[in-house]
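[1] coords please:
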Amino acid sequence: MQQSKEEFLANVNAVSKGTLMETLEIEMVDFGDDFLVARMPVSPKVHQPDGVLHGGATAALAESVGSFASHIFTDIDKYFVRGLEITANHLKSIKEGYVYAKATFLHKGRTTQLLDIRVTDEAGNLISICRLSTISLPKNK
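    Purely as a prediction, here's the structure:
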């Protein structure tokens, strides 16, 4: 029996308990055949000292959604996924509300993956553009 979208997202979010994703309140909110979307609230918990979203929190959001996307589209019974490199270009600041990170694949290879991650605010304004490369390595049995 195939899971509904809601059941799938609930299961994906359940594995984040006790992790940085739970600390930052990052949750997966949508997915499709070639994308995954996460959101994170912008509050003082993720601010830098001058009261705007910290770039490190943005990078954590981007790496979380990108890594999850690589996991979702990889046979995790045979492989594990690790991040290799992340870059982030911060274009606009935000003080409150939510940011959304949409991860899409630029390259979906058997061993390496490259994801484009666009971080936007609730109005769709571009906050950051990130790139994440991941690697899928065989699990030792």
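
[2] C-alpha from now on. contacts and neighbour counts both.
    Will do.

[3] tell me which stretches of this protein form strands.
    Per DSSP state E, the chain carries strands over the ranges 27-31, 35-42, 79-90, 97-108, 112-121, 126-138.

[4] here's the other one to compare against:
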Amino acid sequence: MQALQMNVKQTSKELAEVDMPITNNVKQPMGFLHGGASVALAETAASIGGMQHIDEKTQAVVGMEINCNHLKSKKDGVLTAIATPIHIGKTSMVWNIEMKDENNQLIAISRCTLAIINRI
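    Predicted coordinates for the structure are as follows:
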């Protein structure tokens, strides 16, 4: 999170919002936002949301699967991930993540499945 300058805006059991500035650290060689950076932001938001549903002393959440559709390109600005739960189970969770820019334009969408594991 620190390397990509991610910032947690808000968290609850129903929503996790994390933003990331579009800097040279998150651009691909053509100068556009790198898809991998968008995916990292999406999984971070889902994981932070997932942490609201577990006992962090005895459990952790880890990514099992993630997909992402990149809808628009960006060269600058701020990307904000808004994660909302689709399913909260005993051993897994599924989160929907919309990534919007500073103009509230939808840039990417993602779905992330988290596993709930016991800490060793």
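
[5] what TM-score do we get after superposing?
    Overlay of the two chains. TM-score (TM-score structural alignment, normalised by the length of the second structure): 0.95; 120 aligned residues with a Cα RMSD of 1.0 Å.

[6] before we move on, back to that, tabulate the strands of the first structure (CSV), appending distance to residue 61 of the first structure and mean neighbour count.
    Putting the strands of the first structure into CSV (distance: least, Cα to Cα, whole Å; neighbours: other Cα atoms under 10 Å) gives the following:
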stretch, distance to residue 61 of the first structure, mean neighbour count
strand 27-31, 9, 20
strand 35-42, 7, 22
strand 79-90, 11, 16
strand 97-108, 7, 21
strand 112-121, 9, 23
strand 126-138, 10, 20
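
[7] what lines up with residue 111 of the first structure in the second structure?
    For residue 111 of the first structure, the aligned position in the second structure is residue 91, judged by TM-score structural alignment.

[8] contacts only, for the residue nearest to its match when sequence neighbours are not counted.
    Distances taken as Cα to Cα, 6 or more residues apart in numbering put residue 116 closest to residue 91 of the second structure, at 4.9 Å, once the chain neighbours are dropped. Under the criterion of Cα atoms under 8 Å, 6 or more residues apart in numbering, the neighbours of residue 116 of the second structure are 54, 59, 60, 61, 62, 90, 91, 92, 93.

[9] and these, which is closest to residue 14 of the second structure?
    Of all the contacts of residue 116 of the second structure, residue 93 has the smallest distance to residue 14 of the second structure: 12.4 Å, by Cα to Cα.

[10] who's in contact with the spatially most central residue of the second structure?
    Taking Cα atoms, centre = their mean, the centroid of the second structure lies closest to residue 42, which sits 2.0 Å from it. Residue 42 of the second structure is in contact with 81, 83, 97, 98, 99, 110, 112, counting by Cα under 8 Å, 6+ apart.
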